[in-house]
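Chemist: Here is the input, now give the coordinates:
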Amino acid sequence: MTDSEQPKSTGESRGRHALDNTSAARTRAKAAQPTKKKRRRWPWIVLIVLLAAILIPLGLFAFAYSQYKVPEPQELANKQITTIYANDGQTQLARLVPPEGNRTQVKLEQVPQHMQDAVLAAEDREFWTNSGFSFTGFGRAVVGQLTGNPTAGGGSTITQQYVKNTLVGNERSYVRKARELIYSVKMTNEWDKETILNAYLNTVYFGRNAYGIQAASNAYFNKNVEDLTTEESALLAGVIQAPSALDPAVDPEASAGRWNYVLDGLVEMGVLDASERAGMQFPQTRDPSEYSAYTEATGANGHIKNQVIAELGTIGITEEDVQTRGLQITTTIDMNVQNASLDAADTALAPLQEDARAAAVTVDPKTGAVRGYFGGHDANGWDYANAPMQTGSIFKIIGLAAAVQQGISTDTYYSSAPYQLEGTNIIVNNDEGGSCGSCSLKEALKNSYNTSFQRLQADLANKSQDTADMGHALGIAPTYANGDKTLSEEGQRPYDGIILGQYPSRAIDMATVVATLTNDGIWHDTHFVQRVTDSSGEVLYERPEDTGERRVSKQVARNVIEAMEPIAAWSNGALAGGRPSAAKTGTSQLGDTGANRDTWMIGSTPQLATAVWVGTADNTSAIYNAWGGIMYGSGAATQIWKSILDTSLENQDFEYFPDAVPVRYGTGTAGSGYYYDPSWSSGSSNTWSDSSTDDAAASDAPDDENPADAPAGGQESPAA
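Modeler: Okay, here's the model as predicted:
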């Protein structure tokens, strides 16, 4: 064995081991040094992350807080119900319910204190002290979720709920929730708590299509919010959390559980005595089937609603006002007259053909106020009172007014023999060949002789144009809603058949014509709206008293009314007790069928003027009487007219028309030789006139429906 192969001595071996251990220790020490440095950095990193997690959101919140603008309370106007009433201010005719729901604003002082407290007990018990966000409320909601307690309060404050309902919506996202929080805190700093609570109570959803506490009071208890009891208030507050599920009509057990939670909360809040709470009974609510939030108007009231809405725009009440201000609109409708109109129409139509229809409009001659309006029973269907229909012989009173205005007296004699229209081969006859030979215009009006009135119109200075101008003067609208001109032939002079009712007019216009004549020639704008207030009681509009506008002279009006006085009795329509009236019937024939399409009765007492039309639903077929015979104006239309006035005036004194002074100022020749002034025209300063149009050629032939044509011409029977 060599020396190199010999084992090392023990000392040498230990030395080497010592060196190896020292080297290993140094290596371990070096390796350990970086590890110690990393451990010392962790606290700083954690601290930085925590600070960033706090400061960045706070910074973003502060920036957003500075940028967000909370609207003023009045800027967050919510759509709410507008209600239309009769002239008594109590009878509801219609409700205009916005698509967003059934809502009526009330002031906070109108809400009972126990109702306010109940809402706080249910939704936000720290409302008066929180900053728009409640940590305790949030915690209570979490506990409720974990324990499965469905009666526990929600996590959102009242302010947050209001912000969600009006500003940020209910999208399920963190961004929306952040915006809700920012707005809620800022709103709390800028609005007083009473304003927030009032706004919330007027917007929160209670179920049954009821938005706001007033609508909810009606939907559940058929009463105003001021009349709620504590028990009822607790029920309403309880359903806010889940309106559909907590409605007692849906789940009475769940509703009762939530009701108990609210009452217990009132006790905890110190606003309800425990002994009083112990004796409370769960309240009964109205049957949801008897309540419809969206019933706007039924039957004839639907047409009144449409007239009211159209009129609001003309008096400066905007669509936004209607939708957001909770308007209370008092109309001119007198329920005595209105009910009489409906009853009269129903009674007269009952024995007639299935498609028989009627329209009736009654106006106060002294003011132009519409007292009764019936255009049919279909609230969303055709309004026959606002539909142009051929008028037949009722238009003769307008031609007569034009003649009297020009100096032709009502006692002027005219021939009733067949009459050939100037420049044509058209022969005008009277119904059933009736004739008086030659008789006064009064007699011709009573018997409705077409031929006498065609001759009369031929004596007018401007012929048929004067008849049209007088129609416009007395109250027929110059244009329809679509812009078409009325009483004209494409804007030019009308055909000669105008005096026999060739051109269509509406029942509401003909009621206005009679009202103007009844009121001594003074026209008033026919209207439905008397007063408008908003939900706070502010008066937005009050119909002013006005003196009207003179359209024809007093003596012209009185002479025409005098000529109309015998006709009601002549047409089987004398008013009860012999009450004085002035009237005129009319019919329009259906082509050359021999049957009639439109039948009319218009007339008045000094108190009321009424126009009635009876025809068929499509206005293209014949109307027959109850026995299947030809219908005349002296039939159903006169029955309705008489019934309306008899019933409406039943308890009123008789009033009499003023005496008429005969017209004697003419100097020319008219009729059978009476003198009149041919230069006196409807365009003179003594009468109102629509813009004149060039005369159409006298030879212009009427169309097939021209009432001036013998078989198609609005002729009357002697009793029509």
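Chemist: Every contact and neighbour count from this point should use C-alpha atoms.
Modeler: OK.
Chemist: helix/strand/coil for residue 373?
Modeler: Following DSSP: H, G, I helix; E, B strand; the rest coil, we place residue 373 in the strand state.
Chemist: wait, isn't it in contact with residue 360?
Modeler: Yes: with contact defined as Cα atoms under 8 Å, residue 373 counts as touching residue 360 (6.0 Å).
Chemist: who touches both of the two?
Modeler: Common neighbours of residue 373 and residue 360, using Cα atoms under 8 Å, 6 or more residues apart in numbering, are 341, 385.
Chemist: Have a look at the two and say which one is more surrounded.
Modeler: A side-by-side neighbour count of residue 373 and residue 360, using other Cα atoms under 10 Å, places residue 360 first with 32 against 29.
Chemist: In a strand, that one, correct?
Modeler: Yes: the assignment for residue 360 is a strand, going by three-state DSSP.
Chemist: What are the neighbouring residues in contact with it?
Modeler: Neighbouring residues of residue 360 by Cα under 8 Å, 6+ apart: 341, 345, 372-375, 385, 507, 610-613, 641.
Chemist: other SSEs contacting the helix or strand that contains residue 117?
Modeler: Using DSSP states H and E, the element containing residue 117 is helix 113-123. Counting contacts by 3 or more Cα pairs under 8 Å, 6 or more residues apart in numbering; DSSP states H and E, helix 113-123 packs against helix 230-239, helix 252-268.
Chemist: one more to put side by side:
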Amino acid sequence: MEPSHETQQQPKKKASPFKIILLLLGSVLAVVGLGGLGWGIQTYRQMYAGTDISLLDKEPARSTFFYDRSGAVITELTNARMEYMLLNHFPKIMLDAVTAVEDARFYEHHGLDYQGIARAFYQNLKSGYTVEGGSTITQQLAKTMLLTPEQTYRRKLKEAVASLKIEDTYSKDQILEKYLNYIYFGEGAWGLQRAAETYFGKDASQLTLAESALLAGIPKSPTNYSPVKKPEASKERRNLVLSLMAEQGRITPAQRDEAMKEEIRLAAPAAQQTAKIYPSYIDHVINEASQKYGLTEQQILSSGLHIHTNLDPKVQQAAEEVYRNPDFFPEDKGGLQSGIVLMEPQTGAVLGIVGSRNPDPKFREFNYATQNERQPGSTLKPLLVYAPALAAGFGPRDQIYDTETDFGGGYTPMNYRKQFHGWVTLEEALVESYNIPAVALLKEIGIDQGLEFGRKAGLPLQEADRTLGIALGGMSKGTSPLQMAQAYTMFANNGNLAKAYAIRKITDAQGNLVGRETQPVLEPMLEPGAAYTMTKMLEKVVTEGTGRSARMDRPVAGKTGTTQLPDTPEFKDRWGNQIDGSKDAWFVGYTPELVAAVWLGYEKTNKDHYLTTTGGKYPASLFKEVVSRALKDVPVTAFSRPEKYRAYAGGRKRINGENAPKYAERTGESGTAKAAGTPAAPAAAPAPQEAAAAAAAGAQAQTPEAAGAKGEARPAAAGGAAKEPAGGQPGAEGTAAAKEGAAAGGASPPAGGDTAAGAGADGTGADGTGAGEAGPAAGTGGGTAEGTAPPAGSGSTAGSEPPPQTAGGGTGAGSSTQPGGDEADAPAPEAAAGTAAGTGTGATP
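Modeler: Okay, here's the model as predicted:
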């Protein structure tokens, strides 16, 4: 009997819990994914159905309205000036140029170029910032004509959906046709036909390859690539378009090279629409709307917007009235330009702008008040040197030794006419705009501290500006009147910088707010006491120093600035000497109610077109004329003194020669410039990198083209006579009158003694902020060292001591004690002559 074989039942394998979880999770994700996909498809269909692209078939004709600060309509503008042309009217080379630079795959994609988006993403990621965009021509058309300017993902999604619908509705040729007719080409030209007429005076069908490439490059940035305003940038952009066309096989390399050789030849300007009134202000408003609200120029001028501004008609009309009068520009050699910006210092509201002297301004022309980039000269000194010094604890009566100084690396800045003035106070150095003390003070406080302060004030300082020469206004890039006016608001506003803004709010055609309503933005820069002390010092620039042409019947503070001609053969006389002239002239000043910045100069300075004036003459006069008209019938108010203000004058600190003697203590010396035998103070220790960099830059402040500015030149005393600090005795110019000279009020500060509140009548303000710069008393006979009549009632500062008498060694037969400062301003008519017949050694009490 065979044994039975029973089959043994194997135990079943249990499913792994992990696999079960993965299976369940996968199922859930699949369901969710399918649901999300379904939701996405449904959302797309809804957005697609709700996207209205019918506007593309209508010529835009909605005007934009501009309002002043009281709500009254200033003007209205529209872009309904285009001349619509069919695509076959444009040459094929023009179409190739546009697609090459704006959308190379235009005829291949369906509204969205995924390859282009990926390429742009990669390039931007690799560069660390945006260098390339991925928008197609279809997207640009949708964005310009159909959508609001809000910068949100939802708007980008709407743009994508609209692009797809446009591609479904219109052919490629129709899309390109609409794009070329609606796009803005700058200089008031809407559409390609008007652009061809505006720039080249011809029909679009007659455009050459080089002309087509130039026009194709403009729409990306009509202001920056305008062949009228920026021909070099426009030419570079044109050549880029030609290179792209060659790379893409649209033209041959030979055609590219031939077109690149062509010079840009523009037609004579044609009559174009402009704002009916206040063109400079309206142009700036358009720029601000583009920069701050993300609006394109076409949206601004074609979307039926209502733009409410800060324009004050009284202020604006005052500026335009002065700028229309050629009598205020007496040295115009043809083409003299100027710009002025007026702001409310408490809020930053831009109240008025005149951006050129052109009698018939064109729409969107260059604005010298807001777009200009010029070296500001000595108007930069309060911002980068003296204000940071006050913030660091220096006082108006702290002293700097003004003598020829090598600051290291061969950088040896000079005062005007190579004059030196010995020990001068901070206040005197600012009032007279001396150069060497400004550089020495910047070195003392630290160049990085000065630059940081300037950048915080909104100035476009560059890494190349990190040299001691920046103390004299030698910016590598330059700045505009708008930026300078904004920076000076801190002095008139208790140390708070008010950010400039022209637009209060924008609403659309239905009354909905576009973006946010603008509120004043204040940024603390200085303690109120330091700002007030700065204001009192800058008041003396106007009452006693280089800015006397800005004086009016109300409190005024400000600073002059002048930059010299380039040190090139073009500006040499036949003996090889530098021509005595200027490139740029500035005045930046303020009252309690207004702050204004004025620039004067030529668009292109050459041997036939340069200034013979300085910031203290015509720019200061322009400031006075405009501001006095703008404030007509406005009650006179004083600068507001901060609560619990306690003046600090300083007087203990000495810079640039700690052991150097005062001129008054060097018995038997004339106090003249070093060239006349005056011993110099010990040379400052070589500065670290910044001084060497200044020298390497070619002594920046000595040549404007190397970013240097000359100090503000004023007629010099005979023999280059040096002066005591304000509050000390006048320089021993050798006049007989000086021998009888200064009585009470000629006291110099005591050695090592700080002075606080309670300064004399001629301290920094009647409240005695502590400058204590008492000039010689009325009736000195010799006047002050500036050659101006001394203020009546001058007195010595409390606590000051009379210095020892010094025998003056200078001889001055018939010489005048004209100012020895660094502004080349003519003395005011009431300046004291300060002359004496014969020669003599004037003993200075």
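Chemist: What segments of the stretch 351-500 of the first structure are helices?
Modeler: In the stretch 351-500 of the first structure, the helices defined using DSSP state H, counting those that start in this stretch lie at 396-405, 441-447, 450-458, 464-474.
Chemist: coming back round to it: any idea which of the contacts of residue 360 of the first structure is the one closest to residue 695 of the first structure?
Modeler: Ranked by distance to residue 695 of the first structure (Cα to Cα), the contacts of residue 360 of the first structure are led by residue 507 at 27.5 Å.
Chemist: re earlier: and of the contacts of residue 360 of the first structure, the nearest to residue 276 of the first structure?
Modeler: Residue 276 of the first structure has its nearest neighbour among those in residue 372, at 52.4 Å by Cα to Cα.
Chemist: if I read this right, the closest one contacts residue 334, doesn't it?
Modeler: Yes: counting by Cα under 8 Å, residue 334 is a contact partner of residue 372 of the first structure at 6.4 Å.
Chemist: the more surrounded of those two?
Modeler: Taking neighbours as other Cα under 10 Å, residue 372 of the first structure and residue 334 compare with residue 372 leading, 26 against 20.
Chemist: and the gap between that one and residue 394 of the first structure?
Modeler: Residue 372 of the first structure sits at a distance of 20 Å from residue 394 of the first structure (criterion: Cα to Cα, to the nearest Å).
Chemist: tally of neighbours for residue 71 of the second structure?
Modeler: Counted with other Cα under 10 Å, residue 71 of the second structure comes out at 13.
Chemist: Same check on residue 546 of the first structure?
Modeler: 10.
Chemist: quick one: it and residue 522 of the first structure, what's the gap?
Modeler: 11 Å.
Chemist: where exactly do the helices run in the stretch 601-720 of the first structure?
Modeler: In the stretch 601-720 of the first structure, the helices defined using DSSP H, counting those that start in this stretch lie at 636-648.
Chemist: Mind telling me what residue 336 of the second structure corresponds to in the first structure?
Modeler: Residue correspondence to the first structure (TM-score structural alignment): residue 336 of the second structure is matched to residue 356.
Chemist: which ones are touching the residue lying closest to that match once chain neighbours are set aside?
Modeler: Spatial nearest neighbour of residue 356 of the first structure, chain neighbours left out: residue 616 (4.5 Å); criterion: Cα to Cα, 6 or more residues apart in numbering. Shown in contact with residue 616 of the first structure (Cα under 8 Å, 6+ apart): 355-358, 597-598, 622-623.
Chemist: what ranges do the strands span in the stretch 351-500 of the second structure?
Modeler: All strands of the stretch 351-500 of the second structure, identified by DSSP state E, counting those that start in this stretch, fall at 399-402, 422-425, 496-498.
Chemist: so where do the helices sit in the stretch 101-250 of the first structure?
Modeler: When secondary structure is read from DSSP H, counting those that start in this stretch, the stretch 101-250 of the first structure shows helices at 113-123, 135-147, 158-163, 174-190, 193-201, 213-221, 230-239, 243-246.
Chemist: thinking again about what came up before, any chance of the helices and strands packed on helix 113-123 of the first structure in JSON lines, plus mean neighbour count?
Modeler: JSON lines is the format used below for these (neighbours: other Cα atoms under 10 Å):
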{"stretch": "helix 230-239", "mean neighbour count": "26"}
{"stretch": "helix 252-268", "mean neighbour count": "21"}
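Chemist: Select, out of those, the one closest to residue 379 of the first structure.
Modeler: Among those, helix 230-239 comes nearest to residue 379 of the first structure, with 33.3 Å by Cα to Cα.
Chemist: Residue 73 of the second structure contacts residue 65, correct?
Modeler: Yes: in this structure, residue 73 of the second structure is within contact of residue 65 by Cα under 8 Å, at 6.9 Å.
Chemist: neighbour-wise, which of these two wins?
Modeler: Ranked by neighbour count (other Cα under 10 Å), residue 73 of the second structure and residue 65 place residue 65 first, with 21 against 14.
Chemist: that's a strand at the more buried one, yeah?
Modeler: Yes: using three-state DSSP, the secondary structure at residue 65 of the second structure is a strand.
Chemist: sorry, back to before: which of the helices of the stretch 101-250 of the first structure is buried the deepest?
Modeler: Comparing the helices of the stretch 101-250 of the first structure by mean neighbour count (mean count of other Cα atoms under 10 Å), helix 230-239 comes out on top with a mean of 26.
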